[in-house]
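Participant: Need the 3D shape of this:
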Amino acid sequence: MTISIQTNDFDVNVELQALRAGCADPGKIGAIASFIGLARDLNDGDVVNTLELEHYPGMTEKALSKIEADARARWPLLNVRIIHRIGTLLPQAQIVLVLVASSHRAAAFAACEFIMDTLKTTAPFWKKEQTAQGTRWVEAKASDEAATARWRSVGSNAAPEQKGS
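Facilitator: Have a look, this model is predicted:
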């Protein structure tokens, strides 16, 4: 299985080894791109004490599987691994891991970015921050929606224009 929703932390080295071992022909791997998302200790000017991540079981896995399938349809990928944590996390804890293996770096980089951009806007996760000012839900950012919209405007095997931030 290439998709995991879990409360436990992940070990990037273990996951890289599993990604490589899970390829039908590991000798074809020429590139692995990765993204690791971390819980911030500061958001909107406030110190964040904890971040609580919730999801919709069943629906979340289905959404992540669709994102992965869309990436595989766009690029020649050899393997993909997506891990997203749920539960209460401390600042700087690992939240999400995206690993993409391909024969060439361009496909690996583009697919990794596509998966993360799309996950941010279409996967049913909810974030709640605990700050000194109280508890608040984290709203979606316009920049995340813009990143996903750029992918809709480009053909397969293409990456959107470089982002300004």
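Participant: For the rest of this, base every contact and every neighbour count on C-alpha atoms.
Facilitator: Will do.
Participant: correct me, but I82 touches I95?
Facilitator: No: I82 sits out of contact with I95 when judged by C-alpha atoms under 8 Å, with a separation of 10.9 Å.
Participant: top helix in the chain by residue count?
Facilitator: Using DSSP state H to define each element, the chain has its longest helix at helix 105-122.
Participant: tell me what that helix is packed against?
Facilitator: strand 31-38, helix 59-74, strand 94-102, helix 142-152 (3 or more C-alpha pairs under 8 Å, 6 or more residues apart in numbering; DSSP states H and E).
Participant: Tell me which helix or strand comes right after it.
Facilitator: Once the chain leaves helix 105-122, the next helix or strand it forms, by DSSP states H and E, is strand 125-131.
Participant: Sequence B follows; please return its structure for comparison with A:
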Amino acid sequence: MRFTETKLQGVWLIEPTPVIDDRGSFTRLFCEKEMADCGLATRFVQHSRSHSVKRGTLRGLHYQEDPYGEVKLVSCVRGAIFDVVVDLRPNSPTRHSWMGFELTPENMKQVYIPAGFAHGFQTLTNDAEVAYLISQFYTPHASTGVHYNDPALSINWPLLPTAMSERDMNWPLLKKLVS
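Facilitator: As a prediction, this is how the structure comes out:
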């Protein structure tokens, strides 16, 4: 596995390295030792999957408030997505910065997202499925979000949204969270 820390401290792009022969391939997707060697969390209490029917579906930007912050390891297991992380950590030098990653089953890339980041994605294909390893149990009263189209973030989503939940359409702007 290849681990690359991004410009957002604590966010890692993890690229599995398949072993290929005439039978096909074998790929390790998670290794507690290799992750721990990079200082990453290795305990995940939930494994969740999301399925989006329509290309352009937008989910997010979600996070859980402290002390219920989640570490996530995200991958796309069918279709393709544009995965976005936003740094919300109060004392971070990259606070309110974002990064986007294209995740597909073919590229097998995974994004490691530490607590303190909002997360969302947009589907680039119909019938996209996303798998998450999550470090905390879902806590409904701590679940919140940031508006996907906040002008303070200027996220360059690849498509106009074709489907979104009412909740995701109505998350507040950052300026309301900060004030």
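Participant: TM-score for these two?
Facilitator: Superposed pair, TM-score by TM-score structural alignment, normalised by the length of the first structure: 0.33. Supporting alignment: 95 aligned residues with a C-alpha RMSD of 5.4 Å.
Participant: on that earlier part again, could you give the angle of the longest helix of the first structure to strand 31-38?
Facilitator: 30 degrees (axes from the mean of the first three to the mean of the last three C-alpha atoms, to 10 degrees).
Participant: So which bits of helix 105-122 of the first structure are buried?
Facilitator: 105-121 (16 or more other C-alpha atoms under 10 Å).
Participant: And the helices and strands packed on helix 105-122 of the first structure: which comes nearest A21 of the first structure?
Facilitator: A21 of the first structure sits nearest to strand 94-102 of all these, at 11.0 Å, using C-alpha to C-alpha.
Participant: And stretch 51-67 of the first structure, end to end?
Facilitator: 24 Å (C-alpha to C-alpha, to the nearest Å).
Participant: A128 of the second structure - how many residues pack around it?
Facilitator: Neighbour count for A128 of the second structure, taken as other C-alpha atoms under 10 Å: 22.
Participant: With S102 of the first structure instead?
Facilitator: Neighbours of S102 of the first structure (other C-alpha under 10 Å): 24.
Participant: Correct me if wrong: it contacts A108.
Facilitator: Yes: taking contacts as C-alpha under 8 Å, S102 of the first structure lies within contact range of A108: 5.4 Å.
Participant: which neighbours do these two share?
Facilitator: In terms of C-alpha atoms under 8 Å, 6 or more residues apart in numbering, S102 of the first structure and A108 are both contacted by the residues A31, I32, L77.
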